[in-house]
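Visitor: what follows is a predicted structure for the sequence shown.
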Amino acid sequence: MPHRTRIKICGLTRPSDLHCAAAAGADAVGFVLYPPSVRALTPAQAGALARLLPPFVTPVLLYVNPSAAEVQAGLAEVPHALLQFHGDESPAQCQALAQGRPYLRAARIPLSADAARFDLLEYAELHAGAQALLLDAQVPGYGGAGHSFDWTAFDWSHPALNASSRLVLSGGLTPANVADGVRLLRPWAVDVSSGVEAARGIKCPDLIARFVAAVRLADTALAAPQPLTSPPSCPPPPPPP
C-alpha cells in the first residue's frame, strides 16, 4: 500500500485550533508542558483540550527536562497521551520518565553547515528505546522557532535511520516546503507548530488546511507510477513469408 505520511500539529492552546486540526485530518496534536514556552499549558489545560479530541487523534505531551512528578501530573490529566522529550534527557532518563509508555525523542540538529557534524546514526542507536525520533533544529528555547536544519546533510537511505517508520520531520516546516521534506526524507510523520500560526501560539485554519493538503499531494505524487526515462524498444518485425 502507498505510504500515508502522518501529521502532527503541535503547540495547540485553544479549542478552536484543536477542532481545526482534527477537521483538517491531523493524526496527532501536541500540548507543550514547558512553562517558558509561549505555547505552554498547565496539565489541567492540556487535559481539558484532550477531552475535546475525536477518536483516533493522538494527544502528545511535550516536555523539556521534566521531573517525574511533572510527567505524572500530565498523564493524570491525559492518561492516553504519547510522551515527547524535547530537552537534554539521556536515554536512561527518557525510559525512566516514560515508565514503559511509548515516547518520541527529539534530535536537535545544529543549523547550517554544522548539521553534518551531528552523528544522527549514533543518536538513533542511543535512543533505540524511543518509538520514533523527531528531527528538529537546534535553536534557543527548545524548538518552535520556525528554523529548518539542512535536510541534505544525512543519508536518508541508510537502514539504521529507517525513515519510513521511525523518523518524524520537524523544524521550520510550512505549507510551502513540507512537500519537499516528504519527498526527500519520506518520513513516517511530519510535525508543525509555528509554520501554521497567525501569531505565536495562535493557529491559522487556512495554513493548517494548506499544510495538510501539501502533505497529501506529496504522498500522491510519490505513489504515482514513475514515467519511463526512454520508450521501450519494440520487438523486430517478423520475417517475410
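Guide: In hand now; what should we look at? Residues are numbered from 1 along each chain as shown.
Visitor: only C-alpha atoms from now on, for both contacts and neighbour counts.
Guide: Noted.
Visitor: what's near enough to touch the residue nearest the centre of the chain?
Guide: Closest to where the C-alpha atoms of the chain average out (C-alpha atoms, centre = their mean) is residue 191, at 3.0 Å. The contact partners of residue 191, by C-alpha atoms under 8 Å, 6 or more residues apart in numbering, come to 7-10, 168-171, 173.
Visitor: which residues in this structure form strands?
Guide: Assigned by DSSP state E, the chain shows strands spanning 6-9, 28-32, 58-63, 82-85, 103-109, 132-137, 167-169, 189-192, 197-199, 202-203.
Visitor: can you redo the contacts of residue 191 as a markdown table with neighbour count and distance to residue 125?
Guide: Formatted as a markdown table, the contacts of residue 191 follow (neighbours: other C-alpha atoms under 10 Å; distance: C-alpha to C-alpha, whole Å):
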| residue | neighbour count | distance to residue 125 |
| --- | --- | --- |
| 7 | 23 | 24 |
| 8 | 27 | 24 |
| 9 | 28 | 27 |
| 10 | 26 | 26 |
| 168 | 27 | 16 |
| 169 | 28 | 18 |
| 170 | 28 | 20 |
| 171 | 26 | 22 |
| 173 | 24 | 26 |
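Visitor: pull the longest helix from the protein.
Guide: Counting residues, the longest helix found in the chain (DSSP state H) is helix 205-223.
Visitor: okay, one more to line up with it:
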Amino acid sequence: MRTRAKICGITRIEDVHAAVDAGVDAIGFVFYEPSPRHVTVQHAQQLVKHIPAYVSIVGLFVNATSDEIAQVLAEVPLDILQFHGDETAAQCQQIARKHQRRWYKAIQVKPDLDVIAEIKQYHQAGASAMLLDAWHPELKGGTGHCFDWEKFPKLDIPLILAGGLTPENIEDAIKTTDAYAVDVSGGVEFAKGIKDQQLIQQFMQGVQRGSAQ
C-alpha cells in the first residue's frame, strides 16, 4: 500500500493543480490567521473549485470555536477537520459530531510527552488518524524541523508523519517510520505559502519510492 500524502498550506490555484497532478491524496487549507499560509473563507472557496473528486479537502484549525468552524463549513466543503491546537479529545469529539465530519488531531512530540497515551486518548474519542509533528515552543506546525523518527510509534492506528519533511528525506522518513500518511508544507515551498511545482513532484516521487519496500 502506498503511503498517503497531503500537501498543506496551499494558497494558490496553480499549486492546487500541481498537487493534484502529482497524485496527492489530500490538500490542506489553514484557517488560522497568524499563519503565513492562512486563507480566508472566500479564498478557500475559489481554491476548492479546482480540487477534483477523490482528493480530500482538509481544514486546519487552531483552538477554533465550534461557531468559527461552522462559518467555514457553511462555505467550504471540507471532508476532514484537522485540530492543530490545544483542543482536548472531548472538544474534538464534540465539534466533529456537531458538524458530522471526520477528524484527526496533531500532537507535537515533546521530550516529556507520553506519545502513545496521547494517541490512544484521541483515537478512543473517535479520531480517524493522529498526526505527529515536531515540537516548537511557539509555532503550531510548519516548523521545518524533524523529530527523532526512531521514536515514531508502531501502533494499529493510522499515524501521519509531519515536521521537516522534504523531497530529500521523505523516502528515508517513510522507510524508518512506516507511517500511514505524510504531511508536508514548507518542504515543498520557495516562499511561505508559495509552493514549488518541481518540489511537489519530487516529493511525491520520494513517497512512491519509500512506499515500495
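Guide: It's in. Being a predicted model, the structure only gives us computed values, none of them experimental.
Visitor: re earlier: buried ones in the longest helix of structure 1?
Guide: 205, 207-216, 218-219 (16 or more other C-alpha atoms under 10 Å).
Visitor: what does it contact?
Guide: 2-5, 7, 17, 20-21, 24-26, 174-176, 178-180, 182-183, 195-197.
Visitor: again with stretch 24-43 of structure 1
Guide: Contacts for stretch 24-43 of structure 1 (C-alpha under 8 Å, 6+ apart): 6-13, 18, 21, 46, 56-64, 73-74, 77, 141, 200-201, 208-209, 212.
Visitor: make a PyMOL selection of the buried ones in those residues.
Guide: The buried residues among these can be selected in PyMOL (16+ other C-alpha under 10 Å) with this line:
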select buried, resi 6+7+8+9+10+11+12+13+18+21+46+57+58+59+60+61+62+63+64+74+77+201+208+209+212
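Visitor: quick one: the alignment partner in structure 1 of residue 47 of structure 2 from residue 26 of structure 1, how far?
Guide: Applying TM-score structural alignment, one finds that residue 47 of structure 2 aligns to residue 49 in structure 1. Plainly put, residue 49 of structure 1 is 15 Å away from residue 26 of structure 1 if you go by C-alpha to C-alpha, to the nearest Å.
Visitor: what does residue 131 of structure 1 align to in structure 2?
Guide: Match for residue 131 of structure 1 (TM-score structural alignment): residue 128.
Visitor: repeat that for residue 169 of structure 1.
Guide: Looks like residue 169 of structure 1 aligns to residue 161 there (TM-score structural alignment).
Visitor: contacting residues for that match?
Guide: 131-133, 179-183.
Visitor: find the nearest non-adjacent residue to it, please.
Guide: Nearest residue to residue 161 of structure 2, sequence neighbours excluded (C-alpha to C-alpha, 6 or more residues apart in numbering): residue 182, at 4.7 Å.
Visitor: then residue 174 of structure 2?
Guide: That would be residue 210: by C-alpha to C-alpha, 6+ apart, it lies 5.4 Å from residue 174 of structure 2.
Visitor: likewise for residue 98 of structure 1?
Guide: residue 83 (7.2 Å).
Visitor: residue 18 of structure 2 now?
Guide: Closest to residue 18 of structure 2 by C-alpha to C-alpha, 6+ apart is residue 197, at 5.5 Å.
Visitor: and residue 63 of structure 1, how close does it get to residue 157 of structure 1?
Guide: Residue 63 of structure 1 is 30 Å from residue 157 of structure 1, by C-alpha to C-alpha.
Visitor: residue 32 of structure 2 versus the counterpart of residue 141 of structure 1 in structure 2, what's the distance?
Guide: The alignment partner of residue 141 of structure 1 in structure 2, by TM-score structural alignment, is residue 139. Using C-alpha to C-alpha, residue 139 of structure 2 is found at 12 Å from residue 32 of structure 2.
Visitor: what of residue 109 of structure 2?
Guide: 21 Å.
Visitor: then residue 175 of structure 2?
Guide: 32 Å.
Visitor: those two: which is more packed in?
Guide: residue 32 (19 against 16; other C-alpha atoms under 10 Å).
Visitor: aligned against structure 1, show me the partner of the more buried one.
Guide: By TM-score structural alignment, residue 32 of structure 2 lines up with residue 34.
Visitor: distance of its match relative to residue 188 of structure 1?
Guide: Residue 34 of structure 1 is 25 Å from residue 188 of structure 1, by C-alpha to C-alpha.
Visitor: kindly report the same for residue 177 of structure 1.
Guide: As judged by C-alpha to C-alpha, residue 177 of structure 1 and residue 188 of structure 1 stand 17 Å apart.
Visitor: more neighbours, the two?
Guide: Taking other C-alpha under 10 Å, residue 177 of structure 1 and residue 188 do not tie; residue 188 has more neighbours (20 against 14).
Visitor: which residues does the alignment partner in structure 2 of that one contact?
Guide: With TM-score structural alignment as the criterion, the equivalent of residue 188 of structure 1 in structure 2 is residue 180. Residues in contact with residue 180 of structure 2 (C-alpha under 8 Å, 6+ apart) are 3-4, 158-161.
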